Every structure is written in C-alpha cells, then in structure tokens.
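[1] Provided below are the primary sequence and the corresponding predicted coordinates.
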Amino acid sequence: MKKFSFQLESVMNFKNQRLENKKAEHANIIAMVNQQNVKIDSLLGKFKGVNFEFNQKKMAGISIIEAMEYSGFLYKLEVEIQREKRHLEVLQKREEEKRAEVVEVKIETSTLEKLKEKKLEQYNKEVQKSEELFIEEFVSRNL
C-alpha cells in the first residue's frame, strides 16, 4: 500500500508558520508592555523621591522660587506619568488583540492537526485490513 500523505499538509505548514509568527509578535508586545511598566515604575519612584525631598525642605524652610521649581518639576513628572500610562493602555490593548489572533490561529492549526490524525487513523485501519486480507488469502492458498 502507498505511504500516507495528508492532502492539506502544505496548508497545515502555512498555518503553523503563521502561528509561530503571531506568537513572536505577541511576545514582542508583551516585552513592550513590561518595558512600559518598568518605565512607569521608575517615574513613580522618581516622583516619590522628589516629593519626599520637597516635603523635607518645606519643613526645614525653603525659598518661594525653590518651592515653585519643585512644584513645577513634580507637575511635569505627573504629566509624564499620565502620558506613559496612556501609552501603556494602548500597548495592553494591542497585546490583547495579538493574544486573540494567536488563539484564533491556534484553533485553525489544531483543527487541521485533528483532521490529519483522523485521516492517519483511517489510513492505518485500511492498511491493517488489507494486511489481514492478504494473510487470510495466503493461509487459504496454502491449505
């Protein structure tokens, strides 16, 4: 009997390659989200440090000009933190979309893999049946 060949093998290979590409894209976006979280944490740490320093100086006595500089810098940090948080939200939305794409392509590939398994099982049953018929025929001739 001829060797098993799955007619949709090229389609399955294409889907598997597409799945790997989507997984790589998803991993890149996850890395970007993590990097953005680190950036925000860094800015928050900087804000807390400067704010603590400002409060200490206020208690010790500070000039109005220096207080205005601290206030302006803290405001600038707040604005930057909010901008980076909005950017994080955009990245998180992209990550969710990529995850959905990965799931969709994974479903497509698993469907093809299940179909291939069924076809292989059917092929193996046919091979076994033909071998049994051959053995029966061989035995009946030799009797």
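    Nice, thanks for sending it over.

[2] contacts and neighbour counts: CA atoms only from here.
    OK.

[3] what's around Met59, how many residues?
    Using other Cα atoms under 10 Å, Met59 has 8 neighbouring residues.

[4] ok, now Val38?
    12.

[5] One more: the one 5 residues further on?
    A count of neighbours around Leu43, defined by other Cα under 10 Å, yields 17.

[6] is it true that it touches Ile81?
    Yes - using Cα atoms under 8 Å, Leu43 is in contact with Ile81, at 6.4 Å.

[7] Would you mind measuring from Glu78 to Leu8?
    Between Glu78 and Leu8 the computed distance is 56 Å (Cα to Cα, to the nearest Å).

[8] Looks like Arg99 contacts His26 (just checking).
    Yes - the criterion here is Cα under 8 Å, and Arg99 meets it with His26 at 6.4 Å.

[9] what sits against the residue nearest the centre of the chain?
    Centroid check for the chain by Cα atoms, centre = their mean gives His26 as the closest residue, at 3.4 Å. By Cα atoms under 8 Å, 6 or more residues apart in numbering, the contact set of His26 is Glu95, Lys98, Arg99, Val102.

[10] One more to weigh against that first structure:
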Amino acid sequence: MKKFQFSLDHVRDYRDRLLDEETGKLQRLQAERDRLEQQINQLKTDFAQVSEEMRKAQAEGITALELRGFSMQLESIRMQVRELTEQLEAAKARVEQQTRVVVAANQEVSKLDKLRDRQYEDWQAGVRKAEEERIEELVSQSHIRKTAG
C-alpha cells in the first residue's frame, strides 16, 4: 500500500507559518508593553527620589528658585508618567487583540492536526485490512494447494 499522505499538508504548513508570525508579533508587543511598564516604574522611582531630595532641601532651607526647580522636575515626571500610562494602555489593548489572533491561529493548526490524525488512523485501518485480506488470500491459496495436491 502507498505511503500515508495528508491531503492538507500544505494548508497545515501555511497555517503553522502564520501562527509563528502571529506569535512573533505577540512577543514583540509584549516586549513593548514590558518596556513601557519598566519606564513607568523607573519614573516613579525617580519621582520618589526627587521628592525626597526636595524634602531634605526644604528641611535645610532652600530658595524659592530651587523649590521651583524641584517642582518643575516633579511635574515633568508626572507628565511623562501620564503619557507613558496612556501608551501602556494602548499597548495592553494591542497585546490582548494579538493574543486573540494567536489563539485563533493555534486553533486552526490544532484542527488540521486532529484531521490529519483521523486520516492517519483511517489509513492505518486500511493498511491493516489490506494486510488481513492478503493473509487470507495466502491461507486460502495454501489450503487450495494442499487439497489439490
């Protein structure tokens, strides 16, 4: 009997390549989201440090100009955090959307894998049946030779 050939191998390979591409996109989007989260965390750390420096300077006595400088630094950090937070929310939405795309692509590949497995099982059953028929043919030919001979 001929070798097993899954009729949709090309489709399955194509879907698998698409899944790999979509997974790569998801990983890049997750990396961007993580980068934004790290930047926000760093800015929050910077904010705490500048706030502490300002508190210490105020305790020691500072000029209004120095106080204004600290305030401007803090406001700048707040603005950056707000801007990055908006970018982070958009990045999270893109990650969520891409996750849905990857799940759908994975389901398509899984469906084709299950179909391939079913076709392979059917093929194996056909091979077994053909082998049984061949054995029966040999047995009956042997039996005919013994009775004729």
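    Cool, got the structure. Computed from a predicted model, the values in this text were never measured in an experiment.

[11] what sits against Gln50 of the second structure?
    Not Gln; residue 50 of the second structure is Val. By Cα under 8 Å, 6+ apart, the neighbours of Val50 of the second structure are Phe70, Gln73, Leu74.

[12] average offset between the top helix by length along the first structure and the second structure?
    Ranked by residue count under DSSP state H, the longest helix found in the first structure is helix 64-142. With mean Cα distance after the TM-score superposition for the first structure, helix 64-142 of the first structure departs from the second structure by a mean of 0.6 Å once superposed.

[13] from the middle of its chain, how far away would that helix be?
    Distance, stretch centre to chain centre, for helix 64-142 of the first structure: 7 Å (Cα atoms, centre = their mean, to the nearest Å).

[14] which helices and strands sit right next to that helix?
    If you count contacts as 3 or more Cα pairs under 8 Å, 6 or more residues apart in numbering; DSSP states H and E, helix 64-142 of the first structure packs onto helix 9-60.

[15] Against the second structure, what's the mean shift for the helix it packs on, could you check?
    Mean for helix 9-60 of the first structure is 0.7 Å (mean Cα distance after the TM-score superposition for the first structure).

[16] Pretty sure Leu43 of the second structure sits against Ser76.
    No - contact criterion Cα under 8 Å: Leu43 of the second structure and Ser76 do not qualify, at 10.0 Å.

[17] where's Ala59 of the second structure relative to Val50 of the second structure, distance?
    Distance from Ala59 of the second structure to Val50 of the second structure, by Cα to Cα: 14 Å.

[18] And Val139 of the second structure, by the same measure?
    For Val139 of the second structure relative to Val50 of the second structure (Cα to Cα), the value is 94 Å.

[19] what do you get for Arg28 of the second structure?
    33 Å.

[20] Same check on Leu19 of the second structure?
    With Cα to Cα as the criterion, Leu19 of the second structure and Val50 of the second structure are 46 Å apart.

[21] do Ile77 of the second structure as well
    In terms of Cα to Cα, Ile77 of the second structure sits 10 Å off from Val50 of the second structure.

[22] cool, Ala90 of the second structure as well?
    28 Å.

[23] Gln58 of the second structure too?
    12 Å.

[24] what's the burial count for the corresponding residue of the first structure for Asp9 of the second structure?
    Applying TM-score structural alignment, one finds that Asp9 of the second structure aligns to Glu9 in the first structure. When neighbours are counted by other Cα under 10 Å, Glu9 of the first structure registers 13.

[25] cool, Ser110 of the second structure as well?
    Ser110 of the second structure, neighbours per other Cα under 10 Å, totals 15.

[26] And for Glu137 of the second structure?
    Neighbour tally, Glu137 of the second structure, other Cα under 10 Å: 12.
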